[in-house]
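*Asks:* next come a sequence and a model predicted from it.
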Amino acid sequence: MDKINILVTDFDGVMTDGKRYVNETGIYSKCYNMKDGLAIKNFQKLGIKIMILSGDNSDITQKIGNRLNVDYIKIGIKNKYEELTNFLKNNSLSSENIIYIGDDLNDKECLDYAKYKFTPKDGNKALLRIENIIQLESKGGEGCLSELYNFFNP
């Protein structure tokens, strides 16, 4: 296995169930699984950096990422592939060095590009046509990063 330097994850639909919860005053929230917080720490102990790459431009995503000590938080990204490849180039990394997990069509190019690619059980079914993609047993928000950690560290 090539040296893995970074785990890149979508946020909504991977670390969350992809839903927005809105209360009676119009304030919305998101819920993430604490198992993923522990998985992030465990990956980091192995020297693997964590990046959240999200199309949503949400303060909640930023705050949760900060709380979990995520190394790189990129929100409001319109073209995830361009953002990812520029980041890798600027850090002398390649597709061989990353794990990518995403759940929907805006992750497809990144999943095609990454050597190690995963999608949650409830990810967009079109992603299953990507060569060598692995569908996790966990649905989004149910510990996908925890399952991913166990996949690489049985």
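*Replies:* Thanks, I have it.
*Asks:* switch to C-alpha atoms for all contacts and neighbour counts from now on
*Replies:* Fine.
*Asks:* these two touch, right, Gln44 and Ile50?
*Replies:* Yes - contact criterion CA atoms under 8 Å: Gln44 and Ile50 qualify, at 7.4 Å.
*Asks:* higher neighbour count, the two?
*Replies:* Ranked by neighbour count (other CA atoms under 10 Å), Gln44 and Ile50 place Ile50 first, with 23 against 18.
*Asks:* list the contacts of the more buried one.
*Replies:* Ile6, Leu7, Val8, Thr9, Ile40, Phe43, Gln44, Val70, Asp71, Tyr72 (CA atoms under 8 Å, 6 or more residues apart in numbering).
*Asks:* of these, grab the buried ones for PyMOL.
*Replies:* Buried residues among the contacts of Ile50 (16 or more other CA atoms under 10 Å), as a PyMOL selection:
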select buried, resi 6+7+8+9+40+43+44+70+72
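*Asks:* which parts of this protein are strands?
*Replies:* 6-9, 21-22, 28-29, 49-53, 72-74, 98-101, 116-119, 134-135 (DSSP state E).
*Asks:* Asn66 is nearest to which of these?
*Replies:* Smallest distance to Asn66 across the strands of the chain (CA to CA): 8.1 Å, for strand 72-74.
*Asks:* packing partners of the closest one?
*Replies:* In terms of contacts (3 or more CA pairs under 8 Å, 6 or more residues apart in numbering; DSSP states H and E), strand 72-74 is packed against strand 49-53.
*Asks:* so how far is the strand it packs on off the chain centroid?
*Replies:* Strand 49-53 has its C-alpha centroid displaced from the chain centroid by 7 Å (CA atoms, centre = their mean, to the nearest Å).
*Asks:* try it against this one:
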Amino acid sequence: MSRAEIVRRARAVELLVFDVDGVLTDGGLYYDENGQYAKRFDVQDGLGIKAAQAVGLHIGVITGLDSKAVANRVNELEIDEYVAGRVEKSTAFEALCERHGVAPYQAAYVGDDWVDIGPMRMAGLPMAVPNAQPEVLQVAAHVLSRPGGRGAVREAIRLVLFCKGCLDGELESWRKGMALAKAASRRLNR
């Protein structure tokens, strides 16, 4: 797909939907001696999600597993939509689009494995992490350079914000917010 076509599709995006294992996380399951498992999330991905929300984009997460760790992270980031325990993701993706009044061509979907192919085929901007399964890479309009759990979500969001012309403005908002926070801290510490 041409760069111009990717830009055109990214400009239309109003809803960003992410898989969890292999996209929001590195795909690893870390088990402790009691059989409980944990997941690792990238803090930069979280800030990217907050930036997307700040410009009015909706965020959705669809995952095949039902994990308390994921539910906690989704809740912490105030993500609009969380669908857990769904291996068949196409109907969940359609429902997310309907709930937000977004046509599938106005949605981006980032996946890595076979269960993501259905919604990726429906999305206007299907993206994949670089270590995705070969069949997923074939469906992707854009392959990210960062792996899952290591900045892929942030990269996808940056692409959409850049193409929509929002990236510089959002960065400036964060800079101003940090400057105000530092000034307030200095006043409190006097």
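*Replies:* Alright, I've got the coordinates. If you're wondering where the values come from, they're calculated on a predicted model, not measured in any experiment.
*Asks:* now the contacts of Ile50 of structure 1 in a markdown table, with distance to Pro120 of structure 1?
*Replies:* Below are the contacts of Ile50 of structure 1 laid out as a markdown table (distance: CA to CA, whole Å):
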| residue | distance to Pro120 of structure 1 |
| --- | --- |
| Ile6 | 19 |
| Leu7 | 15 |
| Val8 | 14 |
| Thr9 | 11 |
| Ile40 | 17 |
| Phe43 | 18 |
| Gln44 | 21 |
| Val70 | 20 |
| Asp71 | 22 |
| Tyr72 | 21 |
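*Asks:* sorry, back to before: tell me the most buried of the strands of structure 1?
*Replies:* Of all those, strand 98-101 has the most neighbours on average by mean count of other CA atoms under 10 Å, namely a mean of 26.
*Asks:* what's in contact with that strand?
*Replies:* Taking CA under 8 Å, 6+ apart as the rule, strand 98-101 of structure 1 contacts 4-10, 14, 110-111, 114-120.
*Asks:* what residue in structure 1 is paired with Ala92 of structure 2?
*Replies:* By TM-score structural alignment, Ala92 of structure 2 lines up with Glu83 in structure 1.
*Asks:* just give me the neighbour total for the nearest residue to that match once chain neighbours are set aside.
*Replies:* By the measure of CA to CA, 6 or more residues apart in numbering, the closest residue to Glu83 of structure 1 outside its immediate chain neighbours is Ile77, 7.4 Å from it. By the criterion of other CA under 10 Å, Ile77 of structure 1 has 16 neighbours.
*Asks:* Ile77 of structure 1 and Asn106 touch, don't they?
*Replies:* No - assessed by CA under 8 Å, Ile77 of structure 1 is found out of contact with Asn106, at 10.0 Å.
*Asks:* between those two, what contacts are shared?
*Replies:* Residues touching both Ile77 of structure 1 and Asn106 (CA under 8 Å, 6+ apart): there are none.
*Asks:* which residue, other than its chain neighbours, is closest to the aligned partner of Gln135 of structure 1 in structure 2?
*Replies:* By TM-score structural alignment, Gln135 of structure 1 lines up with Val143 in structure 2. Spatial nearest neighbour of Val143 of structure 2, excluding adjacent residues (CA to CA, 6+ apart): Ala128 at 4.9 Å.
*Asks:* Phe43 of structure 1 versus whatever residue of structure 1 lines up with that neighbour, what's the distance?
*Replies:* Alignment note (TM-score structural alignment): Ala128 of structure 2 maps to Thr119 of structure 1. If you measure Thr119 of structure 1 against Phe43 of structure 1 using CA to CA, to the nearest Å, the figure is 18 Å.
*Asks:* could you do Ala114 of structure 1 as well?
*Replies:* 18 Å.
*Asks:* can you get me a residue count around Arg129 of structure 1?
*Replies:* Neighbour tally, Arg129 of structure 1, other CA under 10 Å: 9.
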